[in-house]
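J.: I'd like to go over a predicted model; first the sequence, then the structure.
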Amino acid sequence: MRLMFQDEARFGRISDTRYCWCRRPFRPRVKAMATQQYSYAYGAVSPMDGRFDSLMLPHVNAECMQVFLDGVAQRYPNDNILMVLDGAGWHKSNALTLPGNLKLHFLPPYSPEPNPVEHLWDELREKHFHNRVFDSIDALENHLVDALRAMGQNTERVASITCWPWIINSISNAN
């Protein structure tokens, strides 16, 4: 069995301005932008081994969710996947056809805290997107793909962020 947690995040051409260090007497200059263009990252993490599967898609809806779920199920054809996710409308859509090796389990309403993927989105925004301005949506999407790929390749880092004691205990007590 593979326990996975899933979530989506919106990334757009809105810069995240944060404090930064600079030698005195200089003051740092940081560009800011607020443009209404977005892309969405779908992610699922397996905390026990730090595997992070992600896909950038143009919308959050049942059709894109189906593409993501099918991709995850194909990556782990020999595993029975229990995917924990929030109760967004497209997660519960009747239009979804679940792959045979994947079951969904929903978190209680208004409780994103138990989902470790939320912390991966925070990590991505902090390490790859703060104080950045993108000239185009294509530039943002290229940067997002690179950031998602880098995170997916660093399984130790992903596990250190997402493998919480209660997750370990729930897996070890289930056997």
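T.: Sure thing, it's come through.

J.: drop to CA atoms for contacts and neighbour counts, all remaining ones
T.: Will do.

J.: what about the strands in the chain?
T.: 2-14, 34-46, 51-57, 81-85, 102-106 (DSSP state E).

J.: in TSV: the ones you listed, plus mean neighbour count.
T.: Shown next, in TSV, are the strands of the chain (neighbours: other Cα atoms under 10 Å):
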stretch	mean neighbour count
strand 2-14	21
strand 34-46	19
strand 51-57	21
strand 81-85	20
strand 102-106	15
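
J.: okay, pairing it with this:
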Amino acid sequence: MKSVARRKAAGRKVEIWFQDEARVGQVGRTGRVWFERGQRPRGPRDMRHKAAWIFGAVCPARDTGVALVLPVATTEAMQAFRDELALAVPEDRHAVLLIDRAPLKAAAT
């Protein structure tokens, strides 16, 4: 961190932000329905699939956060999130964003 502060922050105070993303939504599934005793018929399956991605980051030192809800998780979506985060960082500070590097599964869905 000290080398980052010396090279990139140019005398500004350094903030540490923690970022993560998650997919939320609905995926239909076959289920059991109430019926007469001794019978367990299957219920209909809802084939619709709606999902969104939540990108978020927090800065515990300032007790603040930033989040975006986007329809996909792409490079462009991450850049939009980073642009939004940049607006939350005061000009006299430098943000270090910690990302978990977990792979995005089904990112295009």
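T.: Right, received. Where do you want to start? Everything numeric in this text was worked out from a predicted model, so none of it was measured.

J.: returning to what we had before: any idea which of the strands of structure 1 gets closest to residue 168 of structure 1?
T.: Closest to residue 168 of structure 1 of these, according to Cα to Cα: strand 2-14, at 10.4 Å.

J.: who are the packing partners of that closest one?
T.: strand 34-46, strand 81-85, helix 117-124, helix 137-153 (3 or more Cα pairs under 8 Å, 6 or more residues apart in numbering; DSSP states H and E).

J.: nearest to residue 3 of structure 1 among these would be which one?
T.: It is, among the helices and strands packed on strand 2-14 of structure 1 and with distance given as Cα to Cα, strand 81-85, at 5.0 Å.

J.: the closest one vs structure 2, average offset?
T.: Strand 81-85 of structure 1 differs from its equivalent in structure 2 by a mean of 0.4 Å after superposition (mean Cα distance after the TM-score superposition for structure 1).

J.: and that strand, which stretch of structure 2?
T.: Aligned by TM-score structural alignment, strand 81-85 of structure 1 falls on residues 95-99 of structure 2.

J.: ok, back up a step: and of the strands of structure 1, who's closest to residue 172 of structure 1?
T.: Comparing the strands of structure 1 by Cα to Cα, strand 2-14 comes nearest, at 11.8 Å.

J.: ok, residues contacting that closest one?
T.: Strand 2-14 of structure 1 has contacts (Cα atoms under 8 Å, 6 or more residues apart in numbering) with 32-47, 60, 79-86, 115-118, 121, 133-134, 136-137, 140.

J.: taking strand 34-46 as reference, get the angle to it.
T.: Here the directions of strand 2-14 of structure 1 and strand 34-46 differ by 170 degrees (axes from the mean of the first three to the mean of the last three Cα atoms, to 10 degrees).
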